[in-house]
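Participant: Requesting a structural model of the entry that follows:
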Amino acid sequence: MKPIDLNVHQTAELKKRSRLWLIPQILLPVLIVAASILLSGMLVATKPDVPQRPPREQVYIVDTEPVALAANRPMLQVFGTLAAARTVELRALVAGEVVSVMPNLVVGASVKKGETLVEIDRFEYEGAVTEADINLAEAKARLAENRARLALEESSIARYAEQLDFAEKDLERARSLLKSGNITQRGLDERELVVSQRRQALDQRRNTIDIEKAKVEQQAVSLKRLEWKLSQARRNLANTKLVAPFDGIVTSENVEAGRLLNVNDLAVAMFEDDRLEARFVLSDRQYGEIALDREPVVGREIDVVWQVGGEPVRFTAVIDRVGAEIAPERGGVEVFARIPQQATRVDLRPGAFVEITVPGRVFPATARLPETTVYGNDHVFAVVDGRLAERAVKVEAYDNGSVIVSGDLKDGERVLTTRIAEVGEGLRVREPGTAKPADEDVAAR
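Facilitator: Below you'll find the predicted structure:
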């Protein structure tokens, strides 16, 4: 008889019990889920009827702005600099030692028109004036002498002509007497010789007069040259002083007493303090817009602002001229505006960086609206009876957050300024503070 293995028998018994225990663990969750589904269905089937709320159209709370058709012009904002309209470099016109310099001749000093800034030693130039004056006086005396000699020769020629006439008449009588035998041939020859001598003397006087006239003309020309020499000497003497040509500000000085200046050496540079101008560049587009305006560019008034210590100094200027050609390196046309003499809190100085506002082209029958009004660069939305209506427009110009438009707009109608992602024709809107419709479903923007 074969013996029984107790360990094998126990293991088989345990496996049989484990399978029986898995059945309730699987069935229990399934029963719970089934019961839940059944209960939910019963609750849905037995729930009471709830009254449905009728659908409401969404209304957007928006801002609008009225359309005002008028002549509008954009204001162009550019930057520029102040510059002196008139500057001068005073250079030595004559050479010499500097003997005098104006005491306050320093950079930044104000000088008045006619003030002597620098004076060069006058000694040699005064001597040149004296010498030229003496030479001129001598030339005048020689001219007077030549004219007197000419007058003497002209007065004596009449006597020589008279003597020749007498001699010719005596010769005619002698020829008559020779035929009658009252005079010899020798007497006739002597009279013919006298006539020849008298004619020769008259010709000599006439030639002498021509010579004296030439001398007078020659001396007159020499006199003009000496007069110019005297004027030159006097001018050189006057040029020993460098004088301020206008009221201005000194920008540089390079002179000291005792220094030797040569001709064309720079002594003083200055600019006219009451003739400043604003210089700026308009782009091709900006200049084209202004040029198409009926009002000319030159003569247009502009506003200029100079920020000094955080405080704006405001003044006006008038466009005086426009550059002769487009400056490619600066990307536009250079414009020069003259600044009239006016009182400001601070003195204007060349080189200052300024902000400039230039009136642009006038667009008649247009509306000025916020930039947020325009959708797609070609249309806006008007509010008509609480709904949006599309209006086709053309953007004429942008102006510092505003836009100038023309097109299908009516004076006085209100247009949408609030940006709405769902914007479209017929969208329902209302403004804050207006009566709220009973069926409104508000979408705040």
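Participant: Only C-alpha atoms from now on, for both contacts and neighbour counts.
Facilitator: Noted.
Participant: Just the element for residue 193, please.
Facilitator: According to DSSP states H and E, residue 193 maps onto helix 185-238.
Participant: Just the helices from this protein, written as ranges.
Facilitator: All helices of the chain, identified by DSSP state H, fall at 6-46, 123-180, 185-238, 284-291.
Participant: For the ones you listed, please prepare a markdown table with the additional fields mean neighbour count and distance to residue 432.
Facilitator: Formatted as a markdown table, the helices of the chain follow (neighbours: other Cα atoms under 10 Å; distance: least, Cα to Cα, whole Å):
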| stretch | mean neighbour count | distance to residue 432 |
| --- | --- | --- |
| helix 6-46 | 10 | 44 |
| helix 123-180 | 16 | 90 |
| helix 185-238 | 17 | 82 |
| helix 284-291 | 15 | 39 |
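Participant: wait, which of those is closest to residue 443?
Facilitator: helix 6-46 (33.7 Å; Cα to Cα).
Participant: May I see the buried residues of stretch 366-379?
Facilitator: In terms of neighbour count (16 or more other Cα atoms under 10 Å), stretch 366-379 has its buried residues at 366-371, 373-374, 379.
Participant: neighbouring contacts of that stretch?
Facilitator: 65, 67-72, 380-381, 390-395, 398, 401-407, 415-419 (Cα atoms under 8 Å, 6 or more residues apart in numbering).
Participant: Kindly report the same for stretch 266-274.
Facilitator: Stretch 266-274 is contacted by residues 84-92, 246-255, 340-341 when judged by Cα under 8 Å, 6+ apart.
Participant: what sits against residue 314?
Facilitator: Residue 314 neighbours (Cα under 8 Å, 6+ apart): 303-306.
Participant: For it, give its distance to residue 327.
Facilitator: For residue 314, the distance to residue 327 (Cα to Cα, to the nearest Å) stands at 28 Å.
Participant: Here is a second sequence; please produce its structure as well for comparison:
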Amino acid sequence: MIFRALLGLVLVVLTLGPLGYGAYTLMDAKRNAPSRPKGGGEERVHIANVKTLKSLQAQPVMLAYGEVRSWRTLELRAPAAGRLVEVAQNFRDGAEVGSDASLAVIDPADPTARRTDAEAVVAEATAELAEAREAAQVAGQELQAAERQRALRAQSLARQKQLREKGFATAAEIETAELSLANADQTVRNRAQMAIAARNRIERANLGLKRANVTLEDAERGLFDTRLRAPFRGLLTNVQVVLGRLVSVNEKMGELVDPSALEVAFRVSNRQFSHLLDDRGQVNKLPVKVVLELGERKVEAPGHIERADAVVGAGQSGRLMFARLDADPNSVLRPGDFVAVRIQEESLDNVAELPATAITEDGRILMVGKDQRLSEHRARIVRRQGDAVLVRDVPFGEQVVLERLPQFAAGVRIKASLADEAPASGGPVRVAAAPADDGKIILEGKRRELLVTAVKSAKRLSDERRAWILGLLEQERVPRQLVERIEARIREARGS
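Facilitator: Alright, predicted model coming up:
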């Protein structure tokens, strides 16, 4: 009984003890609250990299990817049928040939015989024409003689009539003179008809000579067509010739590509296409630079935008553009090369350049106030250039935070660390399309898988190009430009 009473007392003490201590602490806190500072401690100040916004004249560079094409490619086809009796030594894939160079010869025996026959026909027609001209000359002379004879007969009849009036001529003599005149008239008519026939013979001979010349020209053309020639200087590809092979008319024997007539076809998004238009909505002939990466070596070629495609393909987005290249004929650029295209846009005035880490997708930036507190400002994004962003509608001369960290927000106090700035120059600042590093990045697993899936599902890519891109994506460090291009296509596909 006593034990139970002691146990109950202990439990009561253990219960009331903490409650009493808590009540004492609460009363003490209320009693000392007015003497303690509000906020519970000093305000935390963060260090932030900042820069002063300066008005610049920037020249954006748009980055795109495309394929080199030749706008002057000729299919070499057999101009005649027959057996190949001669093939040039440089009639091979990749060989360079000059203008009017002989590439192959088809057996010329039959065309040579036809030309010989045509030459004989021309000679015969020429002789016939000469004979017709001589006959016409003789017929003209005979007509003149007949006309003179008729004139004499007419004079004789007139004399007989005068003598008849004087009684010195008989009626029989007058009748004889009239018959002689009639015969002379008939002779003149016959000679005139012969002259007309002679002139018509000349016309027929001329027509025969023309037909003979046409036949000769056709025979000479047939003989000329037995030799395959290169119409311009270029490189050969897809050559399919064997000495002694029988070829038919218009059979393809190869292709001739002009290495100096190159252009690049590249696709841009609708937003990028709007930057390539002038005030009238026409395509600007902006300068471009094509870059072909050959391992550690880069091949560059200048050019300019020439036109946009006439139609937008089914299932495609953006615009297909064509830029003509001012490439050296000895350049290693070839049709089919996958190249990067850097388009130099027109200069932009009154813009500021910020890193991509300083601005959100909708254009919000953090400005530094006089009391070193942050305030949010909305800028207008003009261009995105790799890791740089060009903006307008910003307070020039004030400081902006270069990197939006999670702890930064409006009202937060910072300690500004001014970043190094390049000295100002008189000309426009050229904003590169990619950061100044080796141009390669390391991909995470999920990001790499997403890019590989997008490339495998792309229907426009050829098998060779797809294999080449997948090989690049399998490397440890992947070209940044390639990643950005594929991700841009993915965003366009999702947006459509």
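Participant: TM-score for these two?
Facilitator: Here the superposed chains carry a TM-score of 0.81, computed using TM-score structural alignment, normalised by the length of structure 1; 414 aligned residues with a Cα RMSD of 3.3 Å.
Participant: Now, of the contacts of residue 314 of structure 1, which are buried?
Facilitator: By neighbour count, with 16+ other Cα under 10 Å, the contacts of residue 314 of structure 1 hold 304-306 as buried.
Participant: what about the counterpart of residue 416 of structure 2 in structure 1, neighbour count?
Facilitator: By TM-score structural alignment, residue 416 of structure 2 lines up with residue 431 in structure 1. Residue neighbour count, defined by other Cα atoms under 10 Å, stands at 15 for residue 431 of structure 1.
Participant: what sits against residue 431 of structure 1?
Facilitator: So residue 431 of structure 1 contacts 61-64 (Cα under 8 Å, 6+ apart).
Participant: do that again at 10 Å, thanks
Facilitator: Residues near residue 431 of structure 1 by Cα atoms under 10 Å, 6 or more residues apart in numbering: 60-64, 383, 386, 416.
Participant: export the residues you listed to CSV and tack on distance to residue 296 of structure 1 and neighbour count?
Facilitator: Formatted as CSV, these follow (distance: Cα to Cα, whole Å; neighbours: other Cα atoms under 10 Å):
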residue, distance to residue 296 of structure 1, neighbour count
60, 47, 23
61, 46, 17
62, 42, 18
63, 39, 16
64, 36, 19
383, 39, 22
386, 45, 15
416, 36, 25
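Participant: in structure 2, which of the residues you listed remain in contact?
Facilitator: Shared with structure 2 under both residues aligned by TM-score structural alignment, their matches' Cα atoms under 10 Å, the contacts from the contacts of residue 431 of structure 1 are 60-64, 383, 386, 416.
Participant: These in strands, which ones?
Facilitator: Using DSSP state E, the members of these that fall in strands are 60-61, 64, 383, 416.
Participant: Now do the helix holding residue 193 of structure 1 against helix 123-180, angle only.
Facilitator: If you take axes from the mean of the first three to the mean of the last three Cα atoms, to 10 degrees, helix 185-238 of structure 1 sits at 170 degrees to helix 123-180.
Participant: matching residues in structure 2 for helix 185-238 of structure 1?
Facilitator: So helix 185-238 of structure 1 sits over residues 171-224 in structure 2, by TM-score structural alignment.
Participant: So what's the gap between the matching stretch and the chain middle?
Facilitator: 65 Å (Cα atoms, centre = their mean, to the nearest Å).
Participant: Next one: residue 256 of structure 2 relative to residue 74 of structure 2, how far apart?
Facilitator: Here residue 256 of structure 2 is placed at a distance of 5 Å from residue 74 of structure 2 (Cα to Cα).
Participant: Pull up the overlap in contacts between the two.
Facilitator: 230-232, 234, 236.
Participant: Could you dump these into TSV with distance to residue 168 of structure 2 added?
Facilitator: What follows is these, written out as TSV (distance: Cα to Cα, whole Å):
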residue	distance to residue 168 of structure 2
230	95
231	92
232	95
234	101
236	104
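Participant: Just the buried residues from these, in ChimeraX please.
Facilitator: With 16+ other Cα under 10 Å as the criterion, this ChimeraX line picks the buried residues out of these:
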select :230,232,234,236
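Participant: Touching, residue 98 of structure 2 and residue 91? I think so.
Facilitator: No: taking Cα atoms under 10 Å as the definition, residue 98 of structure 2 is not a contact partner of residue 91, at 11.4 Å.
Participant: overlap in contacts of those two?
Facilitator: In contact with both residue 98 of structure 2 and residue 91: residue 235, using Cα under 10 Å, 6+ apart.
Participant: between these two, which one's more packed in?
Facilitator: Neighbours of residue 98 of structure 2 and residue 91, each counted by other Cα under 10 Å, are more numerous for residue 91; the result is 21 against 13.
Participant: That one -> structure 1?
Facilitator: Per TM-score structural alignment, residue 91 of structure 2 is aligned with residue 105.
Participant: contacting residues for residue 144 of structure 2?
Facilitator: Contacts of residue 144 of structure 2 (Cα under 10 Å, 6+ apart): 138, 150, 188, 191-192.
Participant: What are the neighbouring residues in contact with the residue most central in space within structure 1?
Facilitator: Closest to where the C-alpha atoms of structure 1 average out (Cα atoms, centre = their mean) is residue 336, at 1.7 Å. Applying Cα under 10 Å, 6+ apart to residue 336 of structure 1 gives the contacts 80, 82-83, 85, 277-281, 298, 317-323.
Participant: Narrow these to those that are buried.
Facilitator: 80, 82-83, 85, 277-281, 317-320, 322.
Participant: Farthest-apart pair in these, please.
Facilitator: 85 and 281 (16.6 Å).
Participant: one step back: which one of residue 256 and residue 74 of structure 2 is surrounded by more residues?
Facilitator: More crowded of residue 256 of structure 2 and residue 74, by other Cα under 10 Å: residue 256, with 25 against 16.
Participant: What's the match for the more buried one in structure 1?
Facilitator: Match for residue 256 of structure 2 (TM-score structural alignment): residue 270.
Participant: hang on, the earlier thing: from the buried residues of stretch 366-379 of structure 1, which ones fall inside strands?
Facilitator: Using DSSP E, the buried residues of stretch 366-379 of structure 1 in strands are 366-370, 379.
Participant: which of those lies closest to residue 358 of structure 1?
Facilitator: Among these, residue 368 lies closest to residue 358 of structure 1 (Cα to Cα), at 17.6 Å.
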